[in-house]
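*Asks:* Can you look at this prediction? I've put the sequence above it.
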Amino acid sequence: MNMKKSIFILLVGTTLLGGCNLAPKYERPAGAVPVALPQGGVYPAAPTDAVDVSRIGWRDFFLDDRLRQVIETGLANNRDLRIAAGNVQQARAQYRVQRADRLPTVNATGTATYTNNVFGAQGGAGTGQTSSDLEIYQATVGLSSFELDLFGRVRNLSRAAQEQYFASEEAQRAARISLIAEIANAWLTMASDNEQLRISRDTAKAFEETLKLTQAQFRIGTGSELEVRQAETNYQGALNDIAALETSVARDQNALNLLAGTTVPAEQLPTGFGTEPMTRNALPGDVSSEVLLRRPDVLQAEHQLIAENANIGAARAAFFPTISLTGTLGTLSTALSGLFKDGTYTYTGSPSASLPLFDFGRRSGNLEYAKASQKVAVATYEKAVQTAFREVSDALAQRGRIGDQIRAQTARAEAAGVAAKLSDARFRSGVDSFLTTLDAQRTAYGAEQTLVTTRLTQASNLVELYRSLGGGLEDTTPVGTEQPPR
């Protein structure tokens, strides 16, 4: 009975001390960035009723159905995303292994022992000998060396593994957002290059007609060889642009195939930039910098910080005794049929405690390492927040003036086009020199190309603003992974 009382007292004490946790209290680092996003100056004044960009599903944000299909293909086939999903599954499995240490491992065993004993009187000849067989059957259920987590060592290790799992899941979410943005930018770049290619081909035809005209004038003596060479310079320059852009379009498709994880069908590829918007023209409302704390990369850094806090608790607990318990409950009988009958039950209990007296600084080193790792995690978290703030601020700064650029460049391209037509007509009628026409053609060609580049910048800026504010998570529930147990 004394043994039973001792074990009972030990278990009650374990329950009472089970809440002991030596990990430092977690507090989210504050003050890494200003409270509000930048306003005024080049930054746009967003309407107060604007929707939260991060809450817009990517299928609603991107308006071109071809682009939506490519994004959907990429989310299903991209290899980097599969690696991220595999990392989540690995972290979840590691967490389950570590969590299992908080509960005892119960084993069931059954044994049978057969012993032959020989008995005989010592003496001379004729000494009689007798023998008997002894059979012992035993069945037990018990636990072996289960650590009683009085100081939270095992619990903190389990918490650290859990937070690493959460961090891996946030890393997967961040990878999904980045993939959506990368596919969109690659698709838009291909659309821009195709548009540039169309302009170069149209311009090459116009330059070819001008070249033929100058060659004809030179043959009849009304033009000079200089004008022919100048016209040929323009024409050959356009041919060079065509060759370079054809290469760029091919490389754009290769990049898009890699991001999509498969060959993108021709009907899903952009043929030009067009005039219809390809994304929603969404501006964030009056948001504070707190919205950045919801970004997956920031949440990933925070989970890693919490994990390092837990590791400090585990390192501190190593300075206290490790108490473990081995116990069995079973039945013992000399006959197999006698097992589980009254009077055959048996139990054992053997608690033990150990504390290293001299480890030559091993535990102190582990604690210092855990504290240093926690400081690194704090700085990493603050940097993640600051990086997010910078990315959003940059996108807003460009967003604030990109509309002015588009309007100015559109007007410039229109004016340059009209000037080129007027100059060509004046040259053909003998009013202006060919040099004036040549310069007007070059200006119009360059203005059209710059306009396409500016429109690409505008579309890419919207994608970047969408990504940097954490958009893209809606309608993208990870496939093949479970939600974390929070």
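*Replies:* Thanks, I have it.
*Asks:* CA only for contacts and neighbour counts going forward, please
*Replies:* Will do.
*Asks:* so where do the strands sit in the stretch 351-486 of the chain?
*Replies:* With DSSP state E, counting those that start in this stretch, there are no strands along the stretch 351-486 of the chain.
*Asks:* quick one, helices of it?
*Replies:* 362-428, 434-468 (DSSP state H, counting those that start in this stretch).
*Asks:* The last one: which residues count as buried?
*Replies:* Within helix 434-468, the residues scored as buried using 16 or more other CA atoms under 10 Å are 434, 437-438, 440-441, 443-445, 447-468.
*Asks:* ok, back up a step: indicate which one of the helices of the stretch 351-486 of the chain is closest to Phe61.
*Replies:* Phe61 lies closest to helix 434-468 among those, at 8.6 Å (CA to CA).
*Asks:* Distance of the closest residue to Asn257 other than its chain neighbours relative to Asn311?
*Replies:* Distances taken as CA to CA, 6 or more residues apart in numbering put Thr263 closest to Asn257, at 5.0 Å, once the chain neighbours are dropped. Distance of Thr263 to Asn311, computed by CA to CA, to the nearest Å: 46 Å.
*Asks:* higher neighbour count, the two?
*Replies:* Higher neighbour count among Thr263 and Asn311: Asn311, with 29 against 14, using other CA atoms under 10 Å.
*Asks:* On the three-state scheme, the more buried one is what?
*Replies:* Secondary structure state of Asn311, per DSSP: H, G, I helix; E, B strand; the rest coil, is helix.
*Asks:* so where do the strands sit in this protein?
*Replies:* 106-120, 129-148, 322-333, 345-354 (DSSP state E).
*Asks:* can you list the ones you listed in CSV and add mean neighbour count?
*Replies:* Output for these, formatted as CSV (neighbours: other CA atoms under 10 Å):
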stretch, mean neighbour count
strand 106-120, 10
strand 129-148, 16
strand 322-333, 18
strand 345-354, 14
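*Asks:* any chance of these in CSV, plus distance to Ala76?
*Replies:* Shown next, in CSV, are the strands of the chain (distance: least, CA to CA, whole Å):
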stretch, distance to Ala76
strand 106-120, 42
strand 129-148, 44
strand 322-333, 48
strand 345-354, 52
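*Asks:* closest one to Leu239 among the ones you listed?
*Replies:* Nearest to Leu239, of the strands of the chain and by CA to CA, is strand 129-148 at 77.5 Å.
*Asks:* what's the spacing between that closest one and its chain's center?
*Replies:* Using CA atoms, centre = their mean, to the nearest Å, the mean C-alpha position of strand 129-148 is found 54 Å from that of the whole chain.
*Asks:* again with stretch 199-215
*Replies:* Distance of stretch 199-215 from its chain centroid, counting by CA atoms, centre = their mean, is 50 Å.
*Asks:* Can you give me the buried ones in that stretch?
*Replies:* For stretch 199-215, the neighbour count (16+ other CA under 10 Å) marks Ile199, Ser200, Arg201, Thr203, Ala204, Phe207, Glu208, Thr210, Leu211, Leu213, Thr214, Gln215 as buried.
*Asks:* And here is the other one:
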Amino acid sequence: MNAKLKLISVMTISAVLSGCSMIPDYQRPANPVMLENSESVVDASLAADTGWQEFYQDEQLQQLIALSLENNRNLRATVLQVEQLRAQYKIQRAELLPAVDGTASATRQRLSEGVSSGSQTVGGGGIYEEYQIGVGISAWEIDFFGRIDSLQQAALEQFLASEASRRSIQLTLVSEVADAWFSWQATVAQLEFSSSTREAREESYELINKRFESGLASELALRQAETALHEARIAESSFQQQANQNFTALELLVGQRLDRQHWQADWEDDDPLLQDLPVNLSSEVLLARPDVMQAEHQIKAANANIGAARAAFFPRISLTTAIGIGGSTPSDLSDSGNRLWQISPQLSVPLLDWGVNDANLDVAELEKDINIARYQETIQRAFKEVLDEMQARDTLDAQLNAQQDLTKATNRSLELAQIRYDAGVDSYLEVLDAQRSHIDAQLAQIDTRLARLRNQLTLYKALGGGLKAYSGEVIEPAMP
């Protein structure tokens, strides 16, 4: 058998022998909550399959979400981290195969008398040349006990966990953009209402001032109107500041400056802003939430690391091989009789490591237990998010209806108070009290509607909605 066949045979036998694995059999941890017995749980599969362009029905919001997915720096950094872990997995996977290097060398030297060159002793000195070309494998570890394969599996699970993390960040980003958009719209609506209130109080102050100068109104009524005017000015400035801050928060999420004149806040539009989600359906597809999947991949990575830690107790076998041609002149490289070859297996057996391998195995097993606890805590948190939002939905609907009725009632009270004041029956204080009640009710109605929208978008995100642009769109992580 020639040298090349020997080398191929050794590599083939080594590859066959490297099929052993020390990774424990994986079993998904038990769910800490019983989803199937829970009441009023949305069918999460329907929510997750609903594209964000279908759930968020505001065209301006759809444009903002698309811009954020393209420009947001946090999401971009996460995507780059996923690519980094993908490259690390490729590096780890490549270690299962031998790295073949091509070599070429040329040596020309002068030797003095009595100095040996190779296997010959030079008597009178002289100039000597040596040329070699070949290919070889340097210290390739034969994965007989699955140490490298375990590390490769761990790297793969880390990559999949990072991909799940990216998807989770995307869900959060879509939800945060929608929240920022609705918050800005609500604040603009409150700003416009406070501006109209300030204008109305300016008119009231001017009217009462004229009546005061004519002796038809007391100074107390004048000062009360003046106080109410200043209160309206303060509220208007406060809402203006909040609107500015909400808009810059929106710009941060989108990842670019926005022309405020281009984006119109139409808070009073009666068209639905969000698609309704189905109710009273039970499902366990919360396990498919990206954060839950990320936690499970972390368990699998720790499980694979246990296999690597176990394999460290066993011998390591490495192989160094080379084949080539050498000679004292370049023309010798074409002579098949000058062939060279080398096979150098090496065995390393752990004898005394002062407990390092035992400690590494303990660390790997504890890391798995830690990740199991985090996985179960993630499921509990996911279940709580869904249940809280489902329970809040009914109460917020009732609260919004009651708030709308209160706003109508306070508006009628204000009308009656103004009529009684104009007729001289009540003081201007009664008008101010009715105004404050109506203002508080109107602002609270805007806040309640915002809370209702936040409840819907939070529930949508909690059920895994926001990964797809349209229903039926398949989103799969790109495998390394």
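*Replies:* Now that the structure is in, tell me what you want to look at. What you see is a predicted model; the values in this text were computed from it and never measured.
*Asks:* can I get the helices of the stretch 351-486 of structure 1 in JSON lines with distance to Ala238 of structure 1?
*Replies:* Below are the helices of the stretch 351-486 of structure 1 laid out as JSON lines (distance: least, CA to CA, whole Å):
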{"stretch": "helix 362-428", "distance to Ala238 of structure 1": "16"}
{"stretch": "helix 434-468", "distance to Ala238 of structure 1": "9"}
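*Asks:* right, and those - which one's nearest Leu226 of structure 1?
*Replies:* Comparing those by CA to CA, helix 434-468 comes nearest, at 9.7 Å.
*Asks:* how much space between the aligned partner of Val79 of structure 2 in structure 1 and Gln398 of structure 1?
*Replies:* Superposed on structure 1 with TM-score structural alignment, Val79 of structure 2 falls opposite Ala85. Ala85 of structure 1 is 34 Å from Gln398 of structure 1, where distance means CA to CA.
*Asks:* So those two - more neighbours on which side?
*Replies:* Neighbour totals were compared for Ala85 of structure 1 and Gln398, and Ala85 leads with 22 against 18 (other CA under 10 Å).
*Asks:* Tally up the residues packed near the residue lying closest to Asn72 of structure 2 once chain neighbours are set aside, please.
*Replies:* Distance criterion CA to CA, 6+ apart; nearest residue to Asn72 of structure 2, sequence neighbours excluded, is Gly255 at 4.6 Å. Other residues near Gly255 of structure 2 come to 18 when the count uses other CA under 10 Å.
*Asks:* Ok, Glu482 of structure 1 next?
*Replies:* Glu482 of structure 1 has 12 neighbours, counted by other CA under 10 Å.
*Asks:* same check, this time on Leu63 of structure 1
*Replies:* Neighbourhood size, Leu63 of structure 1 [other CA under 10 Å]: 15.
*Asks:* Repeat that for the one 3 residues further on.
*Replies:* By the criterion of other CA under 10 Å, Arg66 of structure 1 has 16 neighbours.
*Asks:* Quick check: chain neighbours aside, which residue is closest to it?
*Replies:* Gln268 (4.7 Å).
*Asks:* now Phe207 of structure 1
*Replies:* Of all residues not flanking Phe207 of structure 1 in the chain, Tyr235 sits nearest, at 5.0 Å (CA to CA, 6+ apart).
*Asks:* residues in contact with the counterpart of that neighbour in structure 2?
*Replies:* With TM-score structural alignment as the criterion, Tyr235 of structure 1 lines up with Leu229 in structure 2. With contacts defined as CA atoms under 8 Å, 6 or more residues apart in numbering, Leu229 of structure 2 is in contact with Arg198, Arg201, Glu202, Tyr205.
*Asks:* contacting residues around the third one?
*Replies:* Contacts here follow CA under 8 Å, 6+ apart; on that basis Glu202 of structure 2 touches Leu229.
*Asks:* Identify the residue of structure 1 aligned to it.
*Replies:* Checking TM-score structural alignment: Glu202 of structure 2 goes with Glu208.
*Asks:* thinking Phe145 of structure 2 is in contact with Ala15, fair?
*Replies:* No: Phe145 of structure 2 is beyond contact range of Ala15, at 11.6 Å (criterion: CA atoms under 8 Å).
*Asks:* Between these two, which has more neighbouring residues?
*Replies:* The residue with more neighbours, out of Phe145 of structure 2 and Ala15, is Phe145; 24 against 16, by other CA under 10 Å.
*Asks:* how near is that one to Thr321 of structure 2?
*Replies:* Taking CA to CA, one finds Phe145 of structure 2 at 21 Å from Thr321 of structure 2.
*Asks:* Same question for stretch 393-410 of structure 1: list its buried residues.
*Replies:* For stretch 393-410 of structure 1, the neighbour count (16+ other CA under 10 Å) marks Ser393, Asp394, Ala395, Leu396, Ala397, Gln398, Arg399, Gly400, Ile402, Ile406, Gln409, Thr410 as buried.
*Asks:* Relative to Ser468 of structure 1, how far out is the second one?
*Replies:* Shown here: Asp394 of structure 1 relative to Ser468 of structure 1, a distance of 10 Å by CA to CA.
*Asks:* One more: Arg401 of structure 1?
*Replies:* 18 Å.
*Asks:* what does Val33 of structure 1 give?
*Replies:* According to CA to CA, Val33 of structure 1 stands 15 Å off from Ser468 of structure 1.
*Asks:* ok, now Thr271 of structure 1?
*Replies:* Distance, Thr271 of structure 1 to Ser468 of structure 1, using CA to CA: 28 Å.
*Asks:* again, but for Val12 of structure 1
*Replies:* Val12 of structure 1 is 52 Å from Ser468 of structure 1, by CA to CA.
*Asks:* Aligned to Gln398 of structure 1, what sits in structure 2?
*Replies:* So, by TM-score structural alignment, Gln398 of structure 1 is matched to Ala392.
*Asks:* swap that for Asp424 of structure 1, sorry
*Replies:* Alignment note (TM-score structural alignment): Asp424 of structure 1 maps to Gln418 of structure 2.
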